[in-house]
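1. Quick one, structure for this:
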Amino acid sequence: MSSPKVAFITGASRGIGKQLAIDFAKAGYDVVCLARSTSDQPTKLPGTVDATAELVRQHGRRALALGVDLQVEEQLRAAVDRAYDEFGRIDVLINNAAIAIPGPTLPQPMRKWRLAMEINVNAPLALMMAACPRMTKAGGGHVINVSSEAAVFPEFGRASYTVTKAALESLNQCMAHELKPSAIAVNVMRIDVPIWSEGFVFTLQGMDTSDFEDPVIMSDACLWIADQPATYTGHILTITGMREQGIIRPRTRVGQRTL
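-> Sure thing, here's the model as predicted:
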């Protein structure tokens, strides 16, 4: 009997990443939960990787919670090593974690720009560098890079987010081409509707979020992508487009789920 598939999810302490971890567990995956916030070292926003891992276990799946600073390549490589030590495989790598730094660009110190590049572009690349050679040896897998419509419609006042999401999408297309012979599908899941998450709400500083959608729609999208053959690669998918195709459930607001 083969071992369960494994999903490796960054930004899994809250919001979309937490929802992905729960729903991949429901779909039968064991889950590696990665984020900076742990029960021992929580951040100012609610949620920890340990709490998410416990929710995964409540659905009968194994979970590994790893507190990692995504700016540190050595920690990212160590996290992939831990995942293989624990589960022996990674089938789906979801680069979900991101940082959006608000405010005018020129007054900000360069360290904030570098931070956005490290979290939003370099960390996904480092994880692909660490995981994909092993995925290749195992016969392939999936990489899903979570992006935003900011990549094509600039969000003025969040320049580093806009630029790094555009860079992530370009990186995705390059990696899809490079990894196609290895049977690793690399696709972008571009968020083009407002989805509720603690981080998003914090960044928006008091904006009305009552019309935001439930993060469960991202689970619909990512589970569908992970179920496609490895030849389905190099795509930039959107919530709106997948909904029009009937892949994602109808519009679902937070607290009004149709599960």
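2. alpha carbons only for contacts and neighbour counts from here, please
-> Noted.
3. Is residue 142 in a helix, a strand, or coil?
-> strand (DSSP: H, G, I helix; E, B strand; the rest coil).
4. can you pull the contacts of it?
-> 91, 92, 93, 184, 185, 186, 187, 226, 230 (C-alpha atoms under 8 Å, 6 or more residues apart in numbering).
5. wait, doesn't residue 19 sit right on residue 220?
-> No: using C-alpha atoms under 8 Å, residue 19 makes no contact with residue 220, being 10.4 Å away.
6. Compare these two (neighbour count), which wins?
-> Set residue 19 next to residue 220 and count neighbours by other C-alpha atoms under 10 Å: residue 19 wins out with 23 against 19.
7. ok, now how distant is the more buried one from residue 7?
-> 13 Å (C-alpha to C-alpha, to the nearest Å).
8. Check which element follows the longest helix along the chain along the chain.
-> The single longest helix within the chain, with elements called by DSSP state H, is helix 159-179. Using DSSP states H and E, the helix or strand that directly follows helix 159-179 along the chain is strand 184-191.
9. That next one versus helix 159-179: what angle between them?
-> Put simply, strand 184-191 runs at 160 degrees to helix 159-179, going by axes from the mean of the first three to the mean of the last three C-alpha atoms, to 10 degrees.
10. this one next, for a side-by-side:
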Amino acid sequence: MRLRDRVVFITGASRGIGRAVALICAREGADIVVAAKTEVADNPRLPGTIHDVAGEIAALGRRALPLKLDVRDDEACRSAVAAAIERFGRIDALVNNAGALFWADVLDTPMKRFDLVMSVNVRASFALSQAVLPHMIAQKYGHIVMMSPPVDVSVCAHHGAYAVSKLGMTMVAHAITEEYAEHNITAHALWPATAVESYATKNFGLGGPEIWRKADILADATLALLAREPSARPGKAWIDEDLLREEGVTDFSRYQCVPGVEPPHIAFTGLPKVSTAKP
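-> All right, here's what the predicted structure looks like:
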């Protein structure tokens, strides 16, 4: 029970990676704020709701607060944090998992799409971090995790809007670590070494199960970050496999979507382009 009685606020928690993170944190003793847009399952391509995940958490014996949240609305973000504080009295960790995907070259990216990825990715993670930080400072404890890659422009060419939004999240994490370390607060960026099975990879046609790992790998890596005292491991940008190897993991076969098939490692933009005709 490495997170006993901690409170973890997770965005995009109604399915996929966010749900996996929520459940592993609950199994380790945490109470969970399940924040996502989906309150009613009305799209067969996007099953799962905040209430479904809250029920799974309750079945594990932990408390859950399902919150319908559009992370593009900074006032709604502040209200969600206030609701979590009212319910649980504290927030020990924020996992900025909600994301918008649009992979296209600059000329193929409408400004509406540019604004979407910027608002859902970097702006929302900034707004939520800003909202939780005063509470973390007051309690002298806090973890913030961004689902974003290390800043390495040599592997982040192409898909300009998406790359800027995700690298921006990482820069915010680095800034938080530097600015609030004295309060026992740290922020990490976390990114997969391989493509990960999610409704984004499925619905956007990003390969198939033979090149994916299960979302459990990012959940395990997130737990590894949250399980330590913030000051014990100052924030940095991690690749999930590197982090888990540091934790002593040597066998990654259990994360394979196709048993016996080890997915290839990818660069930040190492998957096929997404057609701009996709939703």
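11. wait, which of the contacts of residue 142 of structure 1 is closest to residue 168 of structure 1?
-> Using C-alpha to C-alpha, residue 187 comes nearest to residue 168 of structure 1 of the contacts of residue 142 of structure 1, at 10.7 Å.
12. what's the neighbour count on that closest one?
-> 26.
13. Report the contact partners of it.
-> Residue 187 of structure 1 makes contact with 142, 143, 144, 145, 172, 173, 176, 233, 234, 235, 236, 237, according to C-alpha under 8 Å, 6+ apart.
14. how much space between residue 72 of structure 1 and residue 255 of structure 1?
-> Going from residue 72 of structure 1 to residue 255 of structure 1 by C-alpha to C-alpha gives 36 Å.
15. Neighbour count: those two, which is higher?
-> Remark: of residue 72 of structure 1 and residue 255, residue 72 carries more neighbours, 14 against 9, as counted by other C-alpha under 10 Å.
16. which position in structure 2 aligns with that one?
-> Using TM-score structural alignment, the partner of residue 72 of structure 1 in structure 2 is residue 73.
17. how near is its match to residue 187 of structure 2?
-> 22 Å.
18. Residue 115 of structure 2 too?
-> Noted for residue 115 of structure 2: a distance of 25 Å to residue 187 of structure 2, by C-alpha to C-alpha.
19. Equivalent analysis for residue 141 of structure 2, please.
-> When distance is defined by C-alpha to C-alpha, residue 141 of structure 2 is 11 Å away from residue 187 of structure 2.
20. Likewise for residue 118 of structure 2?
-> Using C-alpha to C-alpha, we find residue 118 of structure 2 at a distance of 20 Å from residue 187 of structure 2.
21. which of these two has more neighbours?
-> More neighbours surround residue 187 than the other of residue 118 of structure 2 and residue 187, with 31 against 22 (other C-alpha under 10 Å).
22. for the stretch 151-279 of structure 2, what spans make up the helices?
-> Ranges of helices in the stretch 151-279 of structure 2, per DSSP state H, counting those that start in this stretch, are 160-180, 199-203, 216-226, 240-246.
23. how about a markdown table for those, with distance to residue 62 of structure 2 added?
-> Listed next are those as a markdown table, based on distance: least, C-alpha to C-alpha, whole Å:
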| stretch | distance to residue 62 of structure 2 |
| --- | --- |
| helix 160-180 | 28 |
| helix 199-203 | 26 |
| helix 216-226 | 16 |
| helix 240-246 | 26 |
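24. closest to residue 210 of structure 2 out of the ones you listed?
-> Between residue 210 of structure 2 and the helices of the stretch 151-279 of structure 2, the shortest separation by C-alpha to C-alpha is 12.3 Å, and it involves helix 199-203.
25. The closest one against structure 1, how far on average?
-> In the superposition with structure 1, the average deviation recorded for helix 199-203 of structure 2 is 1.5 Å (mean C-alpha distance after the TM-score superposition for structure 1).
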